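[1] Task: produce atomic coordinates for the following.
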Amino acid sequence: MSVTRREFGKLAIATVPGALLGEGALRSAFAAAKPNSLIKGVQVGTITYSYRAMKDQSAEATLKYILDSGISAVELMGGPIESFAGAPAMPFRPAPPPAARPAGPAAAGAPPTPAGPGGPGMRRQLTPEEVAAREKYAADLKAWRLSQSMDKFKALRKMYNDAGVTIYATKMLAPNMSDEELEYVFSVAEALGANHTTLELSTDGAVLKRLGAWGEKKKVYVGYHTHLQGTLTAFDEAFAVSKANMANVDFGHYVAAGSGDPVVFLEKFHDRICSFHLKDRKSKENGGANVPWGQGDTPIQRILQTVSKNKYRMPATIEMEYEVPATSDPVAEVRSCVEFCRRVLA
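    Sure, this is the predicted structure:
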């Protein structure tokens, strides 16, 4: 099947009754000032994983975090999306200590494994009761997903759009989903106005082919995210098997892995990058640490200036992963990353 970028751009514009948005006061609270993080032609956004440490993870609270960060476009993860639509709540979600936090967003819909004794980064085994609760939750969530219309997701899109925030991507895919679940995930992305949905890069050729075929069918790109496995050749098979398979490359991890100059990747594959993640990390030779922007080795300035100069249209996604100072919070830190982008693009 031949699918062009123009065809993918023809996603339906959703309109829904205002009653689906809930209380009018909520809408007016978001309507006061609309952000604009389109900077010198570069759409700077963030993934909502950046706000993972905030207590309230609802779609409404997440929207406020985005607005307070000065962000006008977002990669929205499945948690806020599905809680807004009424998904069953997780039976437990114990948070790992800071040293045990994962390096990137967990697979959509899967509760994190609790961290426990044994030292930083160690994980304890789930109890039989927790295993049973997790399995029941997975079954309940799947049943709920397959029973949904798109009305609530269209309402969520309208709430975000009315506040000045575009949803350019969702993170809800998992490689082992059934066809019915894939239909749901791609339909949600379309209802939200996203032109791609993301997941971790697979090395399974059958998975790459299957998901690419679904992307072609639904006119929504599949964006494969990388951690330290990102290299100049990491996406070759994904690109080869489907035009719908795209890169959601993380340039901070790229530097920490010692994979070379991210700008080389950007210029070579600019037409196959649906969006890219930005963070500042030390190089592999310097230990690879995640640090506040401007203190690491990721060439953020050159990356953003290359996008601006060449008029590339993929969003630059802030993924705030460094340790938040005790005197700050994730919202303030994402806002500082946005300001960093403004300075280097001035």
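[2] going forward, measure contacts and count neighbours with C-alpha atoms only.
    Noted.
[3] For the host helix or strand of A61, could you pull out the residues that count as buried?
    Using DSSP states H and E, A61 sits within helix 59-68. Buried residues in helix 59-68, counted by 16 or more other C-alpha atoms under 10 Å: A59, E60, T62, L63, K64, Y65, I66, L67, D68.
[4] ok, so what distance separates the second one from D179?
    So the one you mean is E60. E60 sits 30 Å away from D179, going by C-alpha to C-alpha, to the nearest Å.
[5] Kindly report the same for the fifth one.
    Using C-alpha to C-alpha, one obtains 34 Å as the distance from K64 to D179.
[6] Check which residues of the host helix or strand of R6 are buried.
    Per DSSP H and E, R6 falls inside helix 5-9. By 16+ other C-alpha under 10 Å, the buried positions in helix 5-9 come out as F8.
[7] Contacts for it next, please.
    With C-alpha atoms under 8 Å, 6 or more residues apart in numbering as the test, helix 5-9 has contacts from N195, K219, V220, Y221.
[8] 6 Å - rerun?
    K219 (C-alpha atoms under 6 Å, 6 or more residues apart in numbering).
[9] And stretch 51-59, by the same measure?
    With contact meaning C-alpha under 6 Å, 6+ apart, stretch 51-59 is reached by P80, F84, P330.
[10] Name the residues that touch stretch 140-152?
    Defining contact as C-alpha under 6 Å, 6+ apart, one finds that stretch 140-152 is touched by A85.
[11] For it, what is the spacing between the initial and final residues?
    Terminal residues of stretch 140-152 are spaced 19 Å apart (C-alpha to C-alpha).
[12] which parts of it are buried?
    Within stretch 140-152, the residues scored as buried using 16+ other C-alpha under 10 Å are L141, K142, R145, M150, D151, K152.
[13] Let me know the closest of those to R281.
    For the buried residues of stretch 140-152, the residue nearest R281 by C-alpha to C-alpha is L141; the value is 35.9 Å.
[14] Pull up the gap between the closest one and A133, please.
    Computed as C-alpha to C-alpha, the L141 to A133 distance reads 12 Å.
[15] One more: R335?
    Applying C-alpha to C-alpha to R335 and A133 gives a distance of 38 Å.
[16] more neighbours, those two?
    R335 (19 against 15; other C-alpha atoms under 10 Å).
[17] tell me which residues in the helix or strand where the more buried one lies are buried?
    According to DSSP H and E, R335 maps onto helix 330-345. In terms of neighbour count (16+ other C-alpha under 10 Å), helix 330-345 has its buried residues at 330-338, 340-342, 345.
[18] here's the other one to compare against:
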Amino acid sequence: MKDNSKHARTRRKFLKNSAALATGIVLSEPLVFGAPSILSSYNQNDSKINGVQIGCITYSFRDMTDQSAEATLQYVLDAGINAIELMGDPAEHFAGKPKNPVDRRVFYGMMRKSKSGGLTQNQIKEFEEMKSQLENHRKVVADWRSTVGMGKFEQLKKMYTDKGVHIYAFKPNAFGVKNTDAEIDYGLRAAKVLGADHVTLELPGNDAHTRKLGIMAAKHGMNVAYHGHTQQTPTFWDTALKQSEHNMLNLDLGHYIAGGNTDALELIQSKHERISSMHLKDRKNPENGQANMSFGKGDTPIVEVLQLMRDKKYTYPVSIELEYEVPQDSNPVKEVAKCLEYCRKALEG
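    Just a heads-up that it's a prediction; the model follows:
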């Protein structure tokens, strides 16, 4: 996307049309988002639009109180989504994974404070104890993964399939450098049973590990798709891609733009055959502060990319990833539905 003026004109035209539609909705229905009938996508499983599969990563619902597989399925349905990248916890807990003794929300809150130097001495001690508990729990989980059967994963797939939801990717924390080969094998087997054709993880920055993952994935007929943040560049994945045809991209379009890249359309066209799935969020570029924004408010060329996929008939799924701050009068499910409606307008325009 080197022609920024063209991108700006496309965005302005799209937002103008969307604003006009939104105005009509407001005039006809004062609650706007208070009732499920407002958006055509809400409570409907119809998120494949003009050939482009719009899904979401279930990480988007991380702030919802109930994180069970059953509740996660309902969030997906209520948002109007019919295909997902499933995070590990809902599926693994459904299958009997040992419970984590550490409150994940408290831990991640402390992690954020730790990075900014905002922890007190007592909190530092508590944070270190949490990390020790997590390390012990990691070993317990590794043992569980090495022996658990696939029966519960088969049940989960049926539960989701019966409601019209396809799991195209699985993301348990089972593929890192610290994970055992037994855990990696388990994660690939579970993903296949769930109906996924790829697993996702952060690119580890370890060439020996990506080589091993490619080899292990091949044995299961699966792909491993690597995710990145603002360190993504056009050559970010090249070593892993050369190592194995089973190593693929899990491109994050929003992070790519926040990293200062301006060639998203060119990247996608050159690497589309190696993209297993793409995360979709709207972020500002470095000159504008890199913030996560609601769809249409950032610098990510969402409209242009979706229309490129539609016109070129690219078939990899797009995962809405909710990372902007949810308004006080809303919730993650409603916000994912809003993101889906934005994508729908882009693909029907």
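[19] what span of structure 2 lines up against the helix holding R6 of structure 1?
    Following TM-score structural alignment, helix 5-9 of structure 1 has no partner segment in structure 2.
[20] What of stretch 268-279 of structure 1?
    Against structure 2, stretch 268-279 of structure 1 falls on residues 270-281 (TM-score structural alignment).
[21] picking that back up, residues in contact with the helix holding R335 of structure 1?
    Y51, Y65, S69, Q301.
[22] Columns distance to E200 of structure 1 on top of those residues, output as TSV?
    What follows is those, written out as TSV (distance: C-alpha to C-alpha, whole Å):
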residue	distance to E200 of structure 1
Y51	19
Y65	25
S69	26
Q301	26
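[23] how about the helices of structure 2, start to end?
    4-28, 69-78, 88-94, 104-115, 121-145, 151-162, 181-194, 207-220, 238-243, 253-258, 264-271, 302-312, 332-348 (DSSP state H).
[24] So what does L203 of structure 2 match up with in structure 1?
    Using TM-score structural alignment, L203 of structure 2 sits opposite L201 in structure 1.
[25] Over to Y316 of structure 2?
    Counting by TM-score structural alignment, the partner of Y316 of structure 2 is M314.
[26] Look up how far G45 of structure 1 lies from its match.
    Taking C-alpha to C-alpha as the measure, M314 of structure 1 falls 10 Å from G45 of structure 1.
[27] And the two? Which one has more around it.
    Legend: neighbour count by other C-alpha under 10 Å for M314 of structure 1 and G45, higher for G45 (32 against 19).
[28] tell me the contacts of whichever residue in structure 2 pairs up with that one?
    In structure 2, the residue paired with G45 of structure 1 according to TM-score structural alignment is G55. Residues near G55 of structure 2 by C-alpha under 6 Å, 6+ apart: I81, A83, I84, V318, S319.
[29] Closest to G118 of structure 2 out of those residues?
    Ranked by distance to G118 of structure 2 (C-alpha to C-alpha), the contacts of G55 of structure 2 are led by S319 at 33.2 Å.
[30] show me what contacts the closest residue to Q43 of structure 1 other than its chain neighbours?
    Distance criterion C-alpha to C-alpha, 6 or more residues apart in numbering; nearest residue to Q43 of structure 1, sequence neighbours excluded, is P315 at 4.8 Å. Going by C-alpha under 6 Å, 6+ apart, P315 of structure 1 touches Q43, V44, S275.
[31] Among those residues, which lie within strands?
    Judged by DSSP state E, strands contain the following of the contacts of P315 of structure 1: Q43, V44.
[32] would you list the contacts of P315 of structure 1 in JSON lines and tack on neighbour count and distance to R123 of structure 1?
    Output for these, formatted as JSON lines (neighbours: other C-alpha atoms under 10 Å; distance: C-alpha to C-alpha, whole Å):
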{"residue": "Q43", "neighbour count": "24", "distance to R123 of structure 1": "38"}
{"residue": "V44", "neighbour count": "26", "distance to R123 of structure 1": "35"}
{"residue": "S275", "neighbour count": "27", "distance to R123 of structure 1": "32"}
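[33] Among the contacts of P315 of structure 1, find me the one that's closest to V307 of structure 1.
    V307 of structure 1 lies nearest to Q43 out of these, by C-alpha to C-alpha, at 9.6 Å.
[34] Quick check: the gap between the closest one and P35 of structure 1.
    Distance, Q43 of structure 1 to P35 of structure 1, using C-alpha to C-alpha: 12 Å.
[35] Kindly report the same for V220 of structure 1.
    Applying C-alpha to C-alpha, the value for V220 of structure 1 to P35 of structure 1 is 26 Å.
[36] next one: G260 of structure 1
    For G260 of structure 1, the distance to P35 of structure 1 (C-alpha to C-alpha) stands at 34 Å.
[37] and those two? which has more neighbours close in?
    Remark: of G260 of structure 1 and P35, P35 carries more neighbours, 17 against 14, as counted by other C-alpha under 10 Å.
[38] show me what contacts the counterpart of the more buried one in structure 2?
    Alignment note (TM-score structural alignment): P35 of structure 1 maps to N45 of structure 2. Counting by C-alpha under 6 Å, 6+ apart, N45 of structure 2 touches G80, I81, N82.
[39] what do you get for N223 of structure 2?
    Going by C-alpha under 6 Å, 6+ apart, N223 of structure 2 touches H198, A217, H246, N247.
[40] The residue lying closest to L63 of structure 1 once chain neighbours are set aside: how many residues sit nearby?
    Spatially, and ignoring its direct neighbours in sequence, L63 of structure 1 is nearest to Y160 (6.9 Å; C-alpha to C-alpha, 6+ apart). Using other C-alpha under 10 Å, Y160 of structure 1 has 25 neighbouring residues.
[41] and what of the one 5 residues further on?
    When neighbours are defined as other C-alpha under 10 Å, V165 of structure 1 has 24 of them.
[42] I'd say it and V74 touch.
    No - using C-alpha atoms under 6 Å, V165 of structure 1 is not in contact with V74; the gap is 7.1 Å.
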